[in-house]
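K.L.:
Sequence and computational prediction follow.
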Amino acid sequence: MESIFGGKFEKQFINDHANLLEKNTKIDSELFSKYSVKVGLRDIDGWGVLVGLTEIGEVRSYIMDEKDLVPVPGKLIYRGIDINDIVAGFLNDNRYGFEETIYLLIFGELPSENELENFKDVLRSYQNLPEYFARDIILKAPSKDVMNALARSVLALYSFDDKADDISINNVLKQCLWLISCLPAFAVYGYQACSHYHGRNSLYIHSPKPELSIAENILHMLRSDSKYTELEAKILDLSLVLHAEHGGGNNSSFVSRVTTSTGTDTYSAMSAALGSLKGPKHGGANIKVVQMFEDMKQQIKNWDVDEEIEDYLFKLLNKEAFDRAGLIYGVGHAVYSISDPRAVILKEYAYRLAKEKGLEEEFELYSKVEKLAPEVIAKVHKMYKGVSVNVDFYSGFIYRMLNIPIELYTPLFAISRIVGWSAHRMEELVNAGKIIRPAFKSVVEQKDYIPIKDR
């Protein structure tokens, strides 16, 4: 496809004026401290600034002990229920849990067996895309980025909704369930289009099957032969459960609430959240983990020698290895310090999958890095709190073992997190809050207008 960019005059204009823009936009960093600006909506000690209330999700990482904050193993709570109890509940019953988790997060309580089956029927009724949607919206203008394809598909669905701008709870609930049901097909078909038109690979489009769970349908639609093992589907389902919600303070959920507060439609709010999640500081972190480990495996000769691993980790922090960003990806979190409960759960199942795939040696490398990285970070940086591996550390490894293309890592996050976005959108609407509008202080000097002939 021919680009509209690239003319000689256009290039020169952009280069010159980008420099001008930067010169006139840069703000003195000392002013942020002077005016006590909560950069990133976080206090200087790293804690988030309180901007709202929610009953949907909660993240706990410390306790109060005589007015002191004491770090504790992290907890993730959905609608008042510990994520460990939710996971144990459906795994002990040997069933898939994502659909039950959707019900819990949206409606605020666990469903009975009959309620869950009725809910699954509703999701199944929504999962087939409108006629010709895949051909006309997804395949005819394939994107090189699946997250872009997702956002475009979500916005396009607006045109198929006769009540698209109706923000009554009944209508928004229907819209959210429709999007939750369609997003797996949007993501997989978006990838297939990208793979075919940009990667010159074979194109195959499998329709979702009503008898399958959401996790099973993703693998069915993604793989050319539609085959998968029970363990593969169960682990993908588990990953969807663990990524579905993380409190209203995560960037994309906050975006969904900010846009909802304006009174905009569901499709616009969800596409804005998708744009937030696409950012590598948010949804793309597990991609960096996988890429980092691929580089690590090339650089380290003996995976079982701690000293060699430590040496590589020091090089990462000193900007001498991988992307030279000075980061050990997958280690550390804005809230958790002792442990991320999602990573603790995923590690167990990453081992099971590694054993099935014959990748125990690589799993041991991940385990060693998990142990050594916090020690190396502590030696290099002064920290106000400890660090541990986060959910991205093992999720990318799991996706790679599932032979999921790297282009789908962040879209899988979106398939899961749209549940949390939906719950937060409806909580914002039910409580009819004011438009969310934080304050910014202008620090530019007053200037006189100069007539054009005198400039």
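P.N.:
The structure has been received and is ready for your questions. Remember, it's a predicted structure, so these values are computed and weren't measured experimentally. Residues are numbered from 1 along each chain as shown.
K.L.:
rest of the way, CA atoms for contacts and neighbours
P.N.:
Will do.
K.L.:
In the chain, what residue spans correspond to strands?
P.N.:
Along the chain, the segments classed as strands by DSSP state E run 57-65, 68-78, 81-82.
K.L.:
also this one, for the comparison:
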Amino acid sequence: MGYNKQWENYTEKYQKLCMENDVIPDSLFKEYGVNRGLRDINGNGVLTGLTNISRIDSFCVKDGKKVPCDGKLWYRGYNVTDWISNIPKDSLGFGKTAYLLLFGKAPTAEEEKEFKELMGKCRALPTNFTRDVIMKAPSKDIMNSMTRSILTLASYDENVNSNDIGNVIRQCVNLISVFPMLAVYAYHAYNHYERDESMYIHRPDPRLSTAENLLMLLRPDKQYSFLEAKVLDVALMLHMEHGGGNNSTFTTRVVTSSGSDTYSAVAAAMSSLKGPRHGGANIKVMEMMDDIREHVKDYEDKDEIKAYLTKILEGQAFDQKGLIYGMGHAVYSLSDPRERIFKGFVEQLSAAKHRERDMTLYNNIEELAPEIIAQKRKIYKGVSPNVDFYSGFVYDMLGIPVELYTPIFAVARIVGWSAHRLEEIVGNGKIIRPSYKSVMEEL
């Protein structure tokens, strides 16, 4: 179904009706104490549940007052900064971290080996699935293609509707394992059928990690360096989980609470993540950086950079939205711990890829943007670069096409969604059903 002449007769009329009848004055939200977006006047999320899976620290209490502090992210009681730094430099940590989030404990060496082997065995799509499902309706929107594949996989599951914990674990581990193929194969289909580029489909290697398989599946020669895999592995670990309140994870818990199946819950989370307000932040950063490169000649000239950033913030440049993308976060205040962890790996990769000049530009923007924002805007909790400030840069250096940026986010976050789905089922809670106050006028 596309846009046609018939719709031209209705669009303006229907749009006018919606604009007249669906607007609710801001004053009513204040009158009834409704927190828009489930966030209070200070930007804090309204408490809607409890979780053991992760925690985000962005404030601390000093002298009885709540004050901003450097951010911390915890996975199952482990500080993520410590967790990642303790993974050996010659190892990749996706499987180990997935085990931790799913089952609530750090795996022993034997458990880690067993789980990685299990994931390797699960990296197999049903016979002819790639041809009959992924290749049939290629789309530039890889997230939509993946969501269609997820829902179609349900028809291959003989026990699709059982929410028995063991069955849900099986479904979740299977999905975590095949997500790299769903993403990369969907891109290859689009690249071939819509862009007339060459087609190549590699089989996953059960011995390789998620990051290694992603790079191998994506590249025609299957080749990648360990540093490339290591940096991508760190990116995936940092994006795996971020509390129960982010939009896609909350969606997972809402759908799970209704008693729906795993595939439906994950598909709903995908639909949330693809929204530009959620999973597309690194794409906006990359678009902004391309614009900055066009207008800033000297990447070491802080005055020139500052002047152009000021134009962006004042809505006079880039997309005229008045935003410096990659700066600030809905939860963190003084710093995003994921960005601080990631930056060291980004610097290593930029040196290996001879992108030091770009790294200089990123460093200068990281230094200058918070100062400019603090001068121009009222900031109650501070502003700092978030992990998405660098993730797009990393994907670009790895040769990953922009169409796969958000899908790679999903390849990581499926682990967190799965953990929260399991916690919601084990907790045997009620269906999540918040209330809306009706302000409708009777006629």
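P.N.:
Yep, that arrived. Since this is a predicted model, take the numbers as computed values, not measurements.
K.L.:
Got a TM-score for the two of them?
P.N.:
Structural agreement between the two chains, given as a TM-score (TM-score structural alignment, normalised by the length of the second structure), stands at 0.99; 443 aligned residues with a Cα RMSD of 0.9 Å.
K.L.:
Make JSON lines out of the strands of the first structure and add mean neighbour count and distance to residue 51 of the first structure.
P.N.:
As requested, the strands of the first structure are exported to JSON lines (neighbours: other Cα atoms under 10 Å; distance: least, Cα to Cα, whole Å):
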{"stretch": "strand 57-65", "mean neighbour count": "16", "distance to residue 51 of the first structure": "14"}
{"stretch": "strand 68-78", "mean neighbour count": "16", "distance to residue 51 of the first structure": "19"}
{"stretch": "strand 81-82", "mean neighbour count": "16", "distance to residue 51 of the first structure": "23"}
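K.L.:
Make a markdown table out of these and add distance to residue 317 of the first structure.
P.N.:
What follows is the strands of the first structure, written out as a markdown table (distance: least, Cα to Cα, whole Å):
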| stretch | distance to residue 317 of the first structure |
| --- | --- |
| strand 57-65 | 25 |
| strand 68-78 | 24 |
| strand 81-82 | 34 |
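K.L.:
Quick one: closest of these to residue 263 of the first structure.
P.N.:
Residue 263 of the first structure sits nearest to strand 57-65 of all the strands of the first structure, at 22.9 Å, using Cα to Cα.
K.L.:
Could you list every helix and strand in contact with that closest one?
P.N.:
Under the contact criterion of 3 or more Cα pairs under 8 Å, 6 or more residues apart in numbering; DSSP states H and E, the helices and strands touching strand 57-65 of the first structure comprise strand 68-78.
K.L.:
so where is stretch 224-234 of the second structure in the first structure?
P.N.:
Here stretch 224-234 of the second structure aligns to the first structure at residues 228-238, judged by TM-score structural alignment.
K.L.:
If we go by neighbour counts, what in the matching stretch is buried?
P.N.:
Judged by neighbour count (16 or more other Cα atoms under 10 Å), stretch 228-238 of the first structure contains these buried residues: 232, 233, 234, 235, 236, 237, 238.
K.L.:
Also stretch 308-320 of the first structure?
P.N.:
Of the residues in stretch 308-320 of the first structure, those scored as buried under the neighbour-count criterion (16+ other Cα under 10 Å) are 309, 310, 312, 313, 314, 315, 316, 317.
K.L.:
Helices - which of these land there?
P.N.:
309, 310, 312, 313, 314, 315, 316, 317 (DSSP state H).
K.L.:
which other residues reach stretch 51-70 of the second structure?
P.N.:
Here stretch 51-70 of the second structure makes contact (Cα atoms under 8 Å, 6 or more residues apart in numbering) with 71-77, 101, 104, 241-244, 331-337, 381-382, 419-420, 423.
K.L.:
so that stretch matches what in the first structure?
P.N.:
Residue correspondence for stretch 51-70 of the second structure in the first structure, counting by TM-score structural alignment: residues 54-73.
K.L.:
do stretch 195-202 of the second structure as well
P.N.:
The counterpart of stretch 195-202 of the second structure in the first structure, counting by TM-score structural alignment, spans residues 199-206.
K.L.:
Contacts for the matching stretch, please.
P.N.:
By Cα under 8 Å, 6+ apart, stretch 199-206 of the first structure touches 189, 192, 193, 195, 196, 220, 221, 222, 224.
K.L.:
Now check the first one against the second structure: what is it aligned to?
P.N.:
Taking TM-score structural alignment for the superposition, residue 189 of the first structure sits opposite residue 185 in the second structure.
K.L.:
returning to what we had before: would you mind checking the contacts of stretch 51-70 of the second structure for buried ones?
P.N.:
Burial of the contacts of stretch 51-70 of the second structure was assessed by neighbour count (16+ other Cα under 10 Å); the buried members are 71-76, 101, 241-244, 331-337, 381-382, 419-420, 423.
K.L.:
What lines up with residue 247 of the second structure in the first structure?
P.N.:
With TM-score structural alignment as the criterion, residue 247 of the second structure lines up with residue 251 in the first structure.
K.L.:
Now that match. Nearest residue, chain neighbours left out?
P.N.:
The spatially closest residue to residue 251 of the first structure, leaving aside those adjacent along the chain, is residue 276, at 6.8 Å (Cα to Cα, 6 or more residues apart in numbering).
K.L.:
do residue 315 of the second structure as well
P.N.:
Residue nearest to residue 315 of the second structure in three dimensions, not counting chain neighbours: residue 322, with 4.1 Å by Cα to Cα, 6+ apart.
K.L.:
Return the distance of the one you found relative to residue 373 of the second structure.
P.N.:
Here the criterion is Cα to Cα, to the nearest Å. By it, residue 322 of the second structure lies 10 Å from residue 373 of the second structure.
K.L.:
Could you do residue 331 of the second structure as well?
P.N.:
With distances taken as Cα to Cα, residue 331 of the second structure is found 17 Å from residue 373 of the second structure.
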